[in-house]
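Chemist: pasting the sequence and the predicted model now:
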Amino acid sequence: MARNTQRWKHRKRSLRRPQTLGTAPGTLVVDPQSSAMVIRAIGYGPDGLDERILASADDARALLERWPVTWINVDGLGHAEALQQFGKVFGLHPLALEDTVNTHQRAKADDFGDVLFVTSRMVQGPPLLSEQLSLFVGANFVLSFQEDLSGDCLDPIRERIRLGRGRVRTSGPDYLLYEILDAVIDGFFPVVERFGEELDELDSGLTTRQITTRPGQIHRVRSDLLYLRRIVWPHRDMLQMLLRSSHTRVSPETMPYLADCYDHVIQLIDILEVYRETCSDLRDFYYSQLSNRTNDIMRTLTVLSTVFLPMTFVAGVYGMNFEYMPELRWRWGYPFSLVVMGGVGIAFLAFVWRKGWLERWDKPPGGPRDHDHSTTGD
């Protein structure tokens, strides 16, 4: 429970503005809760690769001069001086660095001349955890910034680079950009599928004889799905911008791959819309079942009250303290009154039973009467 609460707080923290209002554009105000910075670099080409941990941005110069493509991944955004050093080495725009530090950004693509700036969001869960991923694409490098060291979905790309699988080692930085965006978007599908399984469990809890689903559970899933929808929708606009723009950092050969990535985003949006409507239907179904159960209880209590009403009348008649009553001094008066009350109650119960007023609203069809009726046709 403590771990889930920590993740929930992290998700809320990732959507707030850490900078002070009124600061100058391009000012880097880091979040004091950010993790320590760890820099991992992979320089690669068709003939090999070089993977290492860097101490600072200046250590990347050797990789940039030697390899056709260099991928530098930075985990942690807690050092403003180190981020400014990256801006000097790679020629990054101050506004792009400011958006990198302010991790409330929606997915987007900005053209800063020689460098293409792209932001995306990675997710894990449930419980839902979101993290901003900032990407800078230059002539021979891809620079990625992540919020912390909680892990990412990019390990398959690193493994393909190490083993030389696919076309990543023979392609430029724009193809690496596609690989990263594709991995991020594909990471949404397992999260969305787990929410689908949870919706199936909630639906099963509503259709059982005893309602085990609570409205708070449905509201929590619906809230998470709305949050996912809020994250996924900007990815569609970001990919549309990449497909429509003529940025020199994205080659025509990479465009079909980005279009396939765009199709995956559309699939995610369709699934999220269906699940969101399912949550609304489950909530309406829950209250409908709750109302039906309340009606069953009130009907049963009403029938019982009506059954005892004539008994109360008989008991009231014989309970009056008049001196002259026909059965007052009769030897069998007391048993007679009990028999009258019991007979009236049994007769009324039989009448109610034949009318079907005591049957449950959710009783499964195909009872004994239906079976007998179906077998008497011959």
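Modeler: Cool, got the structure.
Chemist: drop to CA atoms for contacts and neighbour counts, all remaining ones
Modeler: Fine.
Chemist: list the contacts of stretch 151-171.
Modeler: Stretch 151-171 has contacts (CA atoms under 8 Å, 6 or more residues apart in numbering) with Tyr44, Gly45, Pro46, Leu49, Met122, Tyr175, Leu176, Glu179, Ile180, Ala183, Val184, Gly187.
Chemist: in that stretch, what's buried?
Modeler: Asp152, Ile157, Ile161, Arg162, Gly164, Val168, Arg169, Thr170, Ser171 (16 or more other CA atoms under 10 Å).
Chemist: next, the one to line up against it:
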Amino acid sequence: MIEAAVFAPSGTERHSADTRSALADAKAAPGTTWVRVTGDDPTELSLVTDVFDVHALSVEDVRSGVRPKTEDYPNHVFVLAKTASLRRGETTFEDEVRTEPVGLFVGPDWLVTMTTDEVDAVSRVWEGTLGEDARILRAGPDFAAYRVLDRLVDDYFLLLDDVETTIETIEEGVLDGPDPEVLEALNAVRRDLLSFRKVLWPTREAVGTLARGDVDEVRTATEKYYRDVYDHLVELVDLTETYRDLARGARDIYQNTVAQSTNEVMKTLTVVATVLLPLTFVVGVYGMNFSSMPELEWAYGYHAVMLGMALVSLVLVAYFRRHGWL
């Protein structure tokens, strides 16, 4: 689906963009033109490619969802960003980071956004330009592109809020004792943070190119807005690394808890084996049944041996308790 919005003195107007001539008229209209392409229909993509003279490889990058980047062309700059949201599963360890590519082609007086599916951040800015926030297009295509990127980055914070809540829940579970589900949830969180990190780092570099004034399509007056987005991305990178450290620390606590539990079991088994060792020795000695053993003929020999073994056991147990081993 192709939609066009043009900022005119009377306000933002919708223009038909279902044919080549209509799309060309929208591009040539005075003011700032924003063409929004949703879906991957080859005919529509080819139409936009021809009218706005955008490179076919850039369109293919949007469809394939490669890593975020910024590329400068003679008549426009291409920015590929990505959405990032946490798709919930039935359990915590089934959560995963879901991404959608968002392509922005910024020209001298036009902006083309391409998405393979409906993207909430793009839709909200789009509806704003057609409503009360018409200044978005009045400020130029570079400012409209900034607003889209800013929305995407704001949604990144929501994802990290969810991850933080999950980590806090996991930390509480770790302290309750070893649980295989807690370990699976920890691994899932670390995997999500790694996936999110792969989105953040190239996005930061892509926005940094726009913030430094390396492209002609971004005016000096708009660079400060991109610098603000860049600062948010730096903060997000720091938060991601912090949460990765928290997840790593929770895993270490879990492993220490498991090791401590194992040590407790081993200590108990060692105490039991130590108590049984002298008893086994006594039973083994008298189990030889040599005829020359004087105790074999003693009427109270059995009772004496059992009493002796009980006393030895009691002495050993008292000793272990005194030293805090039981």
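Modeler: Here it is on my side, so go on. Bear in mind that the values here come from a model prediction, so they are computed numbers and not experimental data.
Chemist: re the thing from before, filter the contacts of stretch 151-171 of structure 1 down to the buried ones.
Modeler: Tyr44, Gly45, Leu49, Met122, Tyr175, Leu176, Glu179, Ile180, Ala183, Val184, Gly187.
Chemist: show me the contacts for the residue lying closest to the fifth one once chain neighbours are set aside.
Modeler: Spelled out, it's Tyr175 of structure 1. Spatial nearest neighbour of Tyr175 of structure 1, chain neighbours left out: Thr254 (6.0 Å); criterion: CA to CA, 6 or more residues apart in numbering. Residues in contact with Thr254 of structure 1, defined by CA under 8 Å, 6+ apart, are Asp174, Tyr175, Tyr178.
Chemist: can you give me the strands for structure 1?
Modeler: 38-45, 48-54, 69-75, 108-112, 115-124, 129-137, 141-146 (DSSP state E).
Chemist: and of the ones you listed, who's closest to Ser337 of structure 1?
Modeler: If you check each of the strands of structure 1 against Ser337 of structure 1 by CA to CA, strand 129-137 wins as the nearest, at 72.1 Å.
Chemist: for that closest one, give me the average deviation versus structure 2.
Modeler: On superposition with structure 2, the mean distance recorded for strand 129-137 of structure 1 (mean CA distance after the TM-score superposition for structure 1) is 1.0 Å.
Chemist: next, count neighbours for Phe320 of structure 2.
Modeler: 14 (other CA atoms under 10 Å).
Chemist: contacts only, for it.
Modeler: Each residue near Phe320 of structure 2 by CA under 8 Å, 6+ apart is listed here: Val271, Leu326.
Chemist: hmm, 6 Å instead?
Modeler: Leu326 (CA atoms under 6 Å, 6 or more residues apart in numbering).
Chemist: relative to Leu160 of structure 2, how far out is it?
Modeler: To Leu160 of structure 2, Phe320 of structure 2 is 50 Å away according to CA to CA, to the nearest Å.
Chemist: which stretches of the stretch 201-326 of structure 2 form helices?
Modeler: 220-286, 301-322 (DSSP state H, counting those that start in this stretch).
Chemist: flag every buried residue along the last one.
Modeler: With burial defined by 16+ other CA under 10 Å, the residues of helix 301-322 of structure 2 counted as buried are Val305, Met309, Val312, Ser313, Leu316, Val317.
Chemist: how about stretch 234-242 of structure 1?
Modeler: By 16+ other CA under 10 Å, the buried positions in stretch 234-242 of structure 1 come out as Pro234, His235, Arg236, Asp237, Met238, Leu239, Gln240, Leu242.
Chemist: can you redo the residues you listed as JSON lines with distance to His219 of structure 1?
Modeler: Listed next are the buried residues of stretch 234-242 of structure 1 as JSON lines, based on distance: CA to CA, whole Å:
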{"residue": "Pro234", "distance to His219 of structure 1": "24"}
{"residue": "His235", "distance to His219 of structure 1": "25"}
{"residue": "Arg236", "distance to His219 of structure 1": "26"}
{"residue": "Asp237", "distance to His219 of structure 1": "28"}
{"residue": "Met238", "distance to His219 of structure 1": "30"}
{"residue": "Leu239", "distance to His219 of structure 1": "31"}
{"residue": "Gln240", "distance to His219 of structure 1": "32"}
{"residue": "Leu242", "distance to His219 of structure 1": "36"}
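Chemist: which among the residues you listed gets closest to Phe313 of structure 1?
Modeler: Distance to Phe313 of structure 1, by CA to CA, is smallest for Pro234 among the buried residues of stretch 234-242 of structure 1, at 72.3 Å.
Chemist: what do we get in structure 2 for that closest one?
Modeler: Here Pro234 of structure 1 is matched to Pro202 in structure 2, going by TM-score structural alignment.
Chemist: what's the answer for Leu143 of structure 1, then?
Modeler: Counting by TM-score structural alignment, the partner of Leu143 of structure 1 is Val112.
Chemist: Ile271 of structure 1 now?
Modeler: Under TM-score structural alignment, Ile271 of structure 1 pairs with Leu239 in structure 2.
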